[in-house]
Structure formats: C-alpha cells, structure tokens
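In: turn this into a model:
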Amino acid sequence: MTNTRWTAQDLPRMDGRTVVVTGANSGLGLVTSRELARVGARVVLAVRDTERGAAAARELGGAAEVRRLDLADLTSIREFADGWSGPIDVLINNAGIMMVPEGRTADGFERQLGTNHLGHFALTTRLLPQITDRVVTVSSQAHRRGRIDLADLNWNTRAYNTTGAYGQSKLANLLFTLELQRRLTAAGSPVRALAAHPGWAATNLQSHTENRAADLVMAVGNKLIAQDARAGALPTLFAATQDIPPASYVGPDGFYETRGYPTLVGRSRAAANPELAQQLWEASEKLTGVTLPAVG
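Out: Modelled structure (predicted):
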C-alpha cells in the first residue's frame, strides 16, 4: 500500500471481471458501480426497485445490468441466487438501511438486522460457490456502539431502540466478515472476506429515520462534517480492488475516520471477537435456514 492518497483514479482495469453490487441504484452503491464500470467491469446492480436500477444502469453504459433483489425477503434472495450462473469475481454487500422506525422484514426479522446483516448473510452464503476473488461488506463506525444480543437478535423482548438496532446490525457485518474469512481459510479457499466503511458520507441513507430531531442532526452533520458520496465510496472501491490482507477493514484516514483517503482501520473489541463471530454465524444459519456450502 504505497499510495496514501488513493482515489478512484488509481483503480486498476477490471475488464472481464464481474462485480455484483447490492443497493446500487443510489448513493454509495451507485458511485461504486459507476467507477467499476468506468474501468471495464461488468457490474450487476442487485436492487429492489428495478425501474430505478434501470435508470442507474443507463448512466453506467453497456457493461451494467439490473437484477431484482430484496434483501428483506429470503425468497427474493433465493430466487436471485438460483437465477445466477457463471463466476462472480467480487460481491459488494453495500445495501443498507439506517436508524429507521421499528419494523419487520418479510420473514419476521427486525428490519435493520434483517436487511443489513441477515439478508447479506443469506445472499453471500448462497452465492459463495460462484465467488472467485472477494466479498466486501459495508459496515459503519456505528458498529462501535453496537451490542450483539444473541438471546434477542430481533428485538422481540427488548424495548426497541433505532440507534441500538442499527449499531447491532453494523457490528454483525464485521463479525460476519471475520467468521466468513475463518471458514474460507480453513477450507483452503483463496477468496477473501473484507469490510469497509464510508466514514460520514452525505447520502439519502440518513433521511429515513422519521424522527425530525435525528434528521436535523444528520442534516447539520452532512453540511459540516460529511464528505460526498464519491469520497465515501473510496474505502469500498479500495477493498474491492487492492491487495490487502484477508479480513481487513478499510475506512477514511482523517478526522476520526469520518472523511479522508482509504486506509486500513481498526475495529471495536467486540468486532474482533472470534467466539462471538462464530456464535452469530450459527444464529444466522438458524434464522435464515441457509448454511455454508463446501468451498475451496
């Protein structure tokens, strides 16, 4: 890692490589997809709203295609995976929701955990036999405020807290990456599991809390602290293309990781706990009914 001011202009050519990006029709996902298509990748926009996805794909040119995927619905995830054929060089688990009011997915999961973690867990696990290079999962600095409650992952008995639920889901992203890499390494697979976070990036993600005070704080932060989506996508692009160690976590290098150039960053003690990662994996298998196939 010789370039400490890495930007999208440093991306390598991606001709002949296939990248699947979830939540690719806006925000960080759209920027990520646009930059990868620019350097020659075949980009598949895995999105819930295919009309918006088609509009985004037109911006990317002929190397982009759209496929329907609703991460809050295990049936949709199964249909996406069953309909896939051919290798996937890079899977980017980008889609997510943030601090939304309490709700349930189609399968009854708390919807932040269900969308941000369990949906990506099921998708990655089903697609893994086709993945040849790496899986990049987008987490957040909010993981540091998260706590995994294995006895009540879906907030069935706890008093619901939007911030706590979001933090739990982002901590789950990092624990998923850690345990996925352990299993890949044990199987002798060359595939790498990596994670990234965008710092504080001004996108439409922060405008769905349905809480006026929270939305106001987000709006002020977007103006005073945040970087734009182009900069926020850099850690994901770096993780998707650079030769970095397995299980690495990439984030911005400046102002408490809120903004700056991509670099390897640390994580909370909980996010580095291998026993907790394994326990969460086992709980995720039980909840989704999806288990890891043989990899190698």
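
In: please make it C-alpha for all contacts and neighbour counts, starting now.
Out: Noted.

In: got the contact list for the nearest residue to Y249 once chain neighbours are set aside?
Out: Nearest residue to Y249, sequence neighbours excluded (Cα to Cα, 6 or more residues apart in numbering): A195, at 4.7 Å. Applying Cα atoms under 8 Å, 6 or more residues apart in numbering to A195 gives the contacts 136-139, 173-174, 177, 236, 239, 247-250.

In: now do the SS call for A195.
Out: strand (DSSP: H, G, I helix; E, B strand; the rest coil).

In: got it, and the one 10 residues further on?
Out: Classification of L205 using three-state DSSP returns helix.

In: quick one, which of the contacts of A195 are buried?
Out: Among the contacts of A195, those classed as buried by 16 or more other Cα atoms under 10 Å are 136-139, 173-174, 177, 236, 239, 247-250.

In: let's see which of those end up in strands.
Out: Using DSSP state E, V136, T137, V138, Y249, V250 are the members of the buried ones among the contacts of A195 that sit in strands.

In: same list, the residues you listed, but as a markdown table with distance to A122 please.
Out: Compiled in a markdown table, those are given as follows (distance: Cα to Cα, whole Å):
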| residue | distance to A122 |
| --- | --- |
| V136 | 14 |
| T137 | 13 |
| V138 | 15 |
| Y249 | 21 |
| V250 | 23 |
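
In: nearest to Q168 among the residues you listed?
Out: The closest of those to Q168 turns out to be V138 (Cα to Cα; 13.7 Å).

In: I figured Y166 hits R147, correct?
Out: No: contact criterion Cα atoms under 8 Å: Y166 and R147 do not qualify, at 9.8 Å.

In: give me the more crowded residue out of those two.
Out: Comparing Y166 with R147 by neighbour count (other Cα atoms under 10 Å), the higher total belongs to Y166, at 26 against 19.

In: report the secondary structure element holding the more buried one.
Out: helix 162-186 (DSSP states H and E).

In: tell me what that helix is packed against?
Out: helix 111-113, strand 131-138, strand 192-196, helix 274-288 (3 or more Cα pairs under 8 Å, 6 or more residues apart in numbering; DSSP states H and E).

In: show me how far whichever helix or strand comes after the third one is from its chain's centre.
Out: In this case it means strand 192-196. Going down the chain from strand 192-196, the next helix or strand is helix 212-224, by DSSP H and E. Distance, stretch centre to chain centre, for helix 212-224: 23 Å (Cα atoms, centre = their mean, to the nearest Å).

In: likewise for stretch 16-31?
Out: On Cα atoms, centre = their mean, the centre of stretch 16-31 falls 11 Å from that of its chain.

In: same question for stretch 61-81.
Out: 15 Å.

In: and it, what's buried?
Out: 63-74, 76-78, 80-81.

In: how about the helices and strands packed on helix 162-186 in JSON lines, adding distance to G254?
Out: JSON lines is the format used below for these (distance: least, Cα to Cα, whole Å):
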{"stretch": "helix 111-113", "distance to G254": "28"}
{"stretch": "strand 131-138", "distance to G254": "18"}
{"stretch": "strand 192-196", "distance to G254": "15"}
{"stretch": "helix 274-288", "distance to G254": "28"}
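
In: among these, which is nearest R38?
Out: strand 131-138 (19.2 Å).

In: hmm, who's touching that closest one?
Out: With contacts defined as Cα under 8 Å, 6+ apart, strand 131-138 is touched by 87-95, 124, 173-174, 177, 190-198, 236, 239-240.

In: quick one more, to check against the first:
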Amino acid sequence: MSDKWTELDVPQQRGRVAVVTGANTGLGFETARVLAEHGASVVLAVRDVEKGKQAADRIVAQAPGADLAIQRLDLTSLDSVRAAAAELRSSYPKIDLLINNAGIMTPPKRTTRDGFELQFGVNHLGHFALAGLLLDLMLPVPGSRVVTVSSMAHRVRAGIRFDDLQSERSYDRVAAYGQSKLANLLFTYELQRRVAPLGGTIAVAAHPGVAATELVRNLPGPVRLVLPAVMPLFTQGPAMGALPTLRAATDPAVLGGQYYGPDGWRENRGHPRVVASSKQSHDEAVQRRLWAVSEQLTGVRFPLED
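Out: As a prediction, the model looks like this:
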C-alpha cells in the first residue's frame, strides 16, 4: 500500500452493511459510492428520499449491480431518527459501518423540531441518538466501526458552551458550527472508551480538510465571491475529501479513537493520515459531561456500561 492512500486501497467490502447519513450529495455520496463499488451493502440515509433515489441511480451507473437501499432519515427530528432506526433494525440483522456524515454548516439561526440549535441538533445530537439506537446491531460484529465526520473547525475557542448549548442567549453561526464539530470528537473518544472493553466495535473520527461541497452555501457573501479564485489552492473535491472517512471506515490498520484527515498543508487537502485534534477534545471530564447531557436531551441511552 502506498503512503498516498486512495480509494483503490479500500479492501473488499462484500458482506458488510454500511449506513451512510447524508449520502445523496458531497462527501456522503462519494463515501457511499466507493463502499458500494467495493461490494458493501450500502444504506443511503437521507432526508429527501427522491434525492436519495437519484444518488443511488448515479452510483449504479458507475457500479452496475451495486447493492443499495434508501432510508429516510431527518436528523432535525428525533422522532424521525427513532423511526429510521426501527426500520433499519427490522431490515438488517447486523450493521458493520455507521458513518455519521450528514452535516449543516453556518446557517442563520434556526432550531430543530425538538428545539435544539440546528447545527448542534443535526451534527451531534441526531447522530448521537442514531448511534445509540443502532449500536447493539454492531457490538457483536467483529471489525464494526462508528465513523463520525468532524472538522478542523472543532478548534473553537469557547469549547462546549454548557451554559448556552442551544445558543439561546447569543448566536454566532461559526462558533456554533465549531461547537457541533468539537462535540463529534468528544462523542467519538467517549464512545471508544466505552466500547473498548468489549473488543468488537471501534469508534473513529475523520475530517475532509477544506472540501468544496454544498456546505459552503451558508458562508457569508463576500467569502463565497472569492471562493472560485482561491478554492483550487486550498480546497479539494468531494472524492478526495471523502478519503479520510473511507480510510477510517475500511483500513484494517485503523485503531479505535484515531482521527484521520488530509496530509497536506494545514490539513486543507491531500491524502488521509492520522492527525491530531485539539487538547480540549481529549478532556475526559468534558467528554463524560457531554455524553450525559446528550443522553438527557435525546432520551437515548447506549447499551453500554458508563
């Protein structure tokens, strides 16, 4: 295997079931495509079923015979998360890969149907609940993995604002996005600590660098105007951006609790390798506190010892 890991290095995935959230576009689509091309049974977990079907058609056009299914999943609604988990449980006796990929980036202030700040609710709480509801289908499966997509933006100065988690007192869209991505890492590390004694499932995180995807649609106008000129210098396309996720999900050498990102300048772009996350993401007290708060807010308890 080359030091420059690519999708050609993905091992055979036949017999594995992979659930990919946000799989109709961007990083999620590329992740689902590569897994399907390598033989996995891939569930495209998407908010818009029609867009999911269109994405599936595009994958089949590139990988005839791909084993694909569409699952409606609206991460802005815990009722939808519970319904999706119930449907998946009735359809699959086991899950090998859960890839928490879907995300919202820097929108104007809005809330989920359950009243959570939109980015924290979708990027963290929705995925936390989904993982908790599906984990017992993964724990008995050797080599199963929960892979959560974070971001370089997790290095937010304020950390997790437990005194204003839902940005009710003040809302800074960039800070709120960073908080949600920090939460992704805190969740990954705490989940790994809890599953480690069981020896089957591992939890891993990844970030895409600066990937040119639909997430940039909510960036401020002046930033969007200059993006076309600077993007080739500092960004990469979704296919490259998905490589850290794919490596975290499939490389046999991956260890639980690792974090994968691009190997280029400032991790903006490049091939996937193990990278470091912020000091605050490794704070075990914060990990435990966020876990407890997340259980309380979602009403989902994991089938694990504390």
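
In: any idea what the TM-score is?
Out: Between these two chains, after superposing, the TM-score reads 0.95 (TM-score structural alignment, normalised by the length of structure 1); 291 aligned residues with a Cα RMSD of 1.3 Å.

In: returning to that earlier point: distance of the aligned partner of the residue nearest to Y249 of structure 1 in structure 2 from S144 of structure 2?
Out: When structure 2 is aligned by TM-score structural alignment, A195 of structure 1 is paired with A205. Separation of A205 of structure 2 from S144 of structure 2 (Cα to Cα, to the nearest Å) stands at 14 Å.

In: again with K51 of structure 2
Out: From K51 of structure 2 over to S144 of structure 2 (counting by Cα to Cα), the distance is 28 Å.

In: those two - which one has more neighbours?
Out: Under the criterion of other Cα under 10 Å, the comparison of K51 of structure 2 against S144 puts S144 first, with 25 against 15.

In: quick one: contacts for L118 of structure 1?
Out: Here L118 of structure 1 is in contact with S284, T288 (Cα under 8 Å, 6+ apart).

In: name the residues that touch stretch 144-155 of structure 1?
Out: By Cα under 8 Å, 6+ apart, stretch 144-155 of structure 1 touches 109-110, 113, 158, 164-172, 267-268, 270, 279-280, 283.

In: let's see it at 10 Å
Out: Stretch 144-155 of structure 1 is contacted from outside by 102, 104, 108-114, 157-158, 160-161, 163-172, 175, 267-271, 276-277, 279-280, 283-284, 287, using Cα atoms under 10 Å, 6 or more residues apart in numbering.

In: Q119 of structure 2 against N184, yeah?
Out: No: assessed by Cα atoms under 10 Å, Q119 of structure 2 is found out of contact with N184, at 11.4 Å.

In: which residues are in contact with each of those two?
Out: Shared contacts of Q119 of structure 2 and N184 (Cα under 10 Å, 6+ apart): L125, G178.

In: which SS state does the aligned partner of D96 of structure 2 in structure 1 fall under?
Out: Counting by TM-score structural alignment, D96 of structure 2 corresponds to D89 in structure 1. Three-state assignment for D89 of structure 1 (three-state DSSP): strand.

In: distance of D89 of structure 1 from V44 of structure 1?
Out: 11 Å.

In: which neighbours do the two share?
Out: Common neighbours of D89 of structure 1 and V44, counting by Cα under 10 Å, 6+ apart, are T18, V19, V20.

In: now, which of the residues you listed sits nearest T263 of structure 1?
Out: The nearest member of these to T263 of structure 1, counting by Cα to Cα, is V19 at 21.7 Å.

In: for that closest one, helix, strand, or coil?
Out: Assignment for V19 of structure 1 (three-state DSSP): strand.

In: who touches both of Y166 and R147 of structure 1?
Out: Contact with both Y166 of structure 1 and R147 is made by residues A172, according to Cα under 10 Å, 6+ apart.

In: so what's the residue count around the alignment partner in structure 2 of V44 of structure 1?
Out: Aligning on TM-score structural alignment places V44 of structure 1 opposite V43 in structure 2. Neighbourhood size, V43 of structure 2 [other Cα under 10 Å]: 24.

In: please apply the same query to D48 of structure 2.
Out: D48 of structure 2 has 15 nearby residues by other Cα under 10 Å.

In: K4 of structure 2 now?
Out: Residues near K4 of structure 2, counting by other Cα under 10 Å, number 11.

In: endpoint to endpoint, stretch 3-18 of structure 1 covers what distance?
Out: With Cα to Cα as the measure, stretch 3-18 of structure 1 spans 25 Å from end to end.

In: against structure 2, where does that stretch fall?
Out: The aligned range for stretch 3-18 of structure 1 is 2-17, by TM-score structural alignment.

In: gap between W200 of structure 1 and R104 of structure 1?
Out: For W200 of structure 1, the distance to R104 of structure 1 - Cα to Cα - is 27 Å.

In: which one's more surrounded, those two?
Out: Legend: neighbour count by other Cα under 10 Å for W200 of structure 1 and R104, higher for W200 (24 against 16).

In: residues in structure 2 aligned with stretch 259-276 of structure 1?
Out: So stretch 259-276 of structure 1 sits over residues 269-286 in structure 2, by TM-score structural alignment.

In: returning to what we had before: between the helices and strands packed on helix 162-186 of structure 1, which gets nearest to Q206 of structure 1?
Out: Q206 of structure 1 sits nearest to helix 111-113 of all those, at 13.5 Å, using Cα to Cα.

In: what sits against the nearest residue to T50 of structure 1 once chain neighbours are set aside?
Out: Distances taken as Cα to Cα, 6+ apart put R68 closest to T50 of structure 1, at 6.0 Å, once the chain neighbours are dropped. R68 of structure 1 sits next to 22, 45-51, 53, 76-77, 79-80 when contact means Cα under 10 Å, 6+ apart.

In: try it again with 7 Å
Out: A46, V47, R48, T50 (Cα atoms under 7 Å, 6 or more residues apart in numbering).

In: just flag the most distant two among those.
Out: Greatest spatial distance in the contacts of R68 of structure 1: A46 and T50, 8.5 Å, computed using Cα to Cα.

In: between those two, which is the more surrounded one?
Out: Each of A46 of structure 1 and T50 has its neighbours counted (other Cα under 10 Å); A46 has more, 27 against 17.

In: that one contacts L69, doesn't it?
Out: Yes: counting by Cα atoms under 7 Å, A46 of structure 1 touches L69, with 5.4 Å between them.

In: any idea what V300 of structure 2 aligns with in structure 1?
Out: Correspondence of V300 of structure 2 to structure 1, assessed by TM-score structural alignment: V290.

In: for its match, give me its contacts.
Out: The contact partners of V290 of structure 1, taken as Cα under 7 Å, 6+ apart, are A122.

In: quick check: it is in a helix.
Out: No: assigned with three-state DSSP, V290 of structure 1 falls outside any helix and is coil.

In: fine by me, thanks again.
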